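Asker: Show me the folded form of this:
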Amino acid sequence: MAVDSVSSTSDVLSQYQTSSSASETKSNELGRDAFLELMVAQLNNQNPLEPTDNQAFVAQLAQFSTVEGLDKLNTSVEDISSAFTSTSALQASSLVGQSVIVEGNETGLLLTGGVVSGYTELPDSVTDLKLQIEDENGQLLEQFSLGTRTDGPMSVRWDGLNLMIDGEIQDIDYDALNRQEYYTDDEGELVLDDNGDPIPVPYPAGEYVFKLTGNVAGQSEDMGMQMSSRVDSVTMSSTGSVTLNLAGGQSASLSQIQQILDE
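Answerer: The predicted structure follows:
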């Protein structure tokens, strides 16, 4: 018995490709609806004497299910990525105006009326620990003896005059400082505090460097100290990465932040 008007699978594909090329689609990939239409057309046009093999048909359905699952997975990943980017942007924007300790930053910017901070991790117990404060040109301005300290984190804050170590204000002999400048009134007279002592003027705004030296197991060592910078603005790239623009023209990523300082 002859079977007339039965198109082969290759004919169906050729018809579909001709129809697709006539359209204005910009992609050669089959979408979900096109895939289903092609499958139904294949079933409708199959040779009744040689129907589509069940295993082949099941394989096609499994392939479609896999593609559909991957498409949904891609959509979910894109949603998660978008949410993560938004969270990073929100977190970064909250840092604008804050001072942060950034890995690799060895120079801190002291603003008028502000505080410059430093942070380090002491590897071991240190004796005869000394803090040197230098200007941006490397000139030594002041040196403070800090005695003995155990291993672990150590933070330093300085407003150009007063010194705080790990949250404790240090007792400083202001008369022993290298800088001997005091506030005066309009007539050039010294301004005195409640105790009748002249009020010292702090170092001016500018860039400063903290350097630590001490003895570890009898050997003199230099302790690296990371310095603080203020976050002036935040930049978001087209890929979603966040860059912190720091005062003084420096920049850093979120992963480089070691501390966020509470001013």
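Asker: Going by C-alpha atoms from here, please, whenever you check contacts or count neighbours.
Answerer: Noted.
Asker: can you pull the contacts of the nearest residue to S125 once chain neighbours are set aside?
Answerer: Nearest non-adjacent residue to S125, counting by Cα to Cα, 6 or more residues apart in numbering: T150, 4.1 Å away. By Cα atoms under 8 Å, 6 or more residues apart in numbering, the residues touching T150 are L122, D124, S125, V126.
Asker: here's the other one to compare against:
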Amino acid sequence: MSLVNPYSSQTLPQTQSSSTSSVASNTTQTATTGNAFLDSVQHAEVAETPEPNSQELTQADFFALLSQQLSMQDPFKPVENDQMISQMASFSTVDGISKLNEEILNLNNLTSSSQALQASGLVGQKVLIPSDTGHISSESPEVKGVISTPTPIDSITVNIEDESGQVIRTFEVDGSAGGNIDVTWDGLDKNGEPVAEGNYAIKANGKIDGTSEDLAVSTYAHVSSVSLGDVTTGAILNLRGIGGIQLSDVLAVAES
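Answerer: Presented below is the predicted three-dimensional model:
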């Protein structure tokens, strides 16, 4: 007698199909293949890389080490009290210095911001800078400066040089008062014509004890804006046509 499968020509019951779908769905969600080796490889690929641990010792680390030291010490030769106190004091000192450095850094940043805020009041003003170079433009058709003399000089020779170093104008100023002598160049060349916009240098020369010597010259520049800078530089004044200069290098402030 031949055996006949009673389900060979029949459709599986609906409940079995649902169960099969449920198993397939679960397999998709867990992303397993049923093979132990393949599953282990798959899980190894999606494993997250642990973030590196900080190399800096904290107070909790110190007390953990201290507790470990106490637990591992020789009961017949325990750590002396003064040695333990010295270790704790050393850690407290290092921790205090670290916090102090942070506070100083915050204070420096606050000082820089405050300095920049105060320097913003100089925008639109003219400042005296330790440079003999001035800027000529339609907004500033003349250059003013200060000639410093160690002793009174009867006559000071002033030469105006362009950016190539060529002398375009020469005139005399009275230096008999000595000290700081104000000087103004009207922006005209030796022919009385206005010069082109650009930077020009004021060179001063005078006789001291019968010897001709170059004299220090400072010029006024227009402040167009202020930059914050950093902790080392502080606020930076941006001068029209000249560039940036530290606020600490400003010699004087004048009305625009």
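Asker: still on that earlier bit, of the contacts of T150 of structure 1, which is the most crowded?
Answerer: V126 (23 neighbours; other Cα atoms under 10 Å).
Asker: Hmm, that residue is touching G214, no?
Answerer: Yes: shown here, V126 of structure 1 and G214 form a contact pair, counting by Cα atoms under 8 Å, at 5.9 Å.
Asker: what do those two both touch?
Answerer: Between them, V126 of structure 1 and G214 share no contacting residue, judged by Cα under 8 Å, 6+ apart.
Asker: once you map the contacts of T150 of structure 1 onto structure 2, which are still in contact?
Answerer: Among the contacts of T150 of structure 1, the contacts conserved in structure 2 (both residues aligned by TM-score structural alignment, their matches' Cα atoms under 8 Å) are S125, V126.
Asker: Closest one to L261 of structure 1 out of the contacts of T150 of structure 1, please.
Answerer: When the contacts of T150 of structure 1 are compared for distance to L261 of structure 1 (Cα to Cα), L122 wins out at 19.4 Å.
Asker: Provide a list of residues in contact with that closest one.
Answerer: Per Cα under 8 Å, 6+ apart, neighbours of L122 of structure 1: T150, D151, G152, P153, M154, M223.
Asker: mapped onto structure 2, which of those residues are still contacts?
Answerer: Retained in structure 2 from the contacts of L122 of structure 1, counting by both residues aligned by TM-score structural alignment, their matches' Cα under 8 Å: D151, G152, P153, M154, M223.
Asker: Need the counterpart of L261 of structure 1 in structure 2.
Answerer: Using TM-score structural alignment, the equivalent of L261 of structure 1 in structure 2 is A254.
Asker: hang on, that match packs against V127?
Answerer: Yes: shown here, A254 of structure 2 and V127 form a contact pair, counting by Cα under 8 Å, at 5.9 Å.
Asker: What does V223 of structure 2 correspond to in structure 1?
Answerer: With TM-score structural alignment as the criterion, V223 of structure 2 pairs with V231.
Asker: neighbours of that match, just the number please.
Answerer: So V231 of structure 1, with other Cα under 10 Å, has 23 neighbours.
Asker: And the helices in the stretch 1-150 of structure 2, which stretches?
Answerer: 14-30, 36-45, 59-72, 81-119 (DSSP state H, counting those that start in this stretch).
Asker: now those as CSV including mean neighbour count?
Answerer: Formatted as CSV, the helices of the stretch 1-150 of structure 2 follow (neighbours: other Cα atoms under 10 Å):
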stretch, mean neighbour count
helix 14-30, 11
helix 36-45, 11
helix 59-72, 12
helix 81-119, 13
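Asker: could those go into JSON lines alongside distance to D249 of structure 2?
Answerer: Below are those laid out as JSON lines (distance: least, Cα to Cα, whole Å):
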{"stretch": "helix 14-30", "distance to D249 of structure 2": "70"}
{"stretch": "helix 36-45", "distance to D249 of structure 2": "61"}
{"stretch": "helix 59-72", "distance to D249 of structure 2": "44"}
{"stretch": "helix 81-119", "distance to D249 of structure 2": "13"}
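Asker: Those helices: which one's closest to I160 of structure 2?
Answerer: helix 81-119 (30.8 Å).
Asker: sorry, back to before: okay if I get the contacts of L122 of structure 1 as a markdown table plus secondary structure and distance to V77 of structure 1?
Answerer: Shown next, in a markdown table, are the contacts of L122 of structure 1 (DSSP: H, G, I helix; E, B strand; the rest coil; distance: Cα to Cα, whole Å):
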| residue | secondary structure | distance to V77 of structure 1 |
| --- | --- | --- |
| T150 | coil | 47 |
| D151 | coil | 44 |
| G152 | strand | 40 |
| P153 | strand | 39 |
| M154 | strand | 41 |
| M223 | strand | 44 |
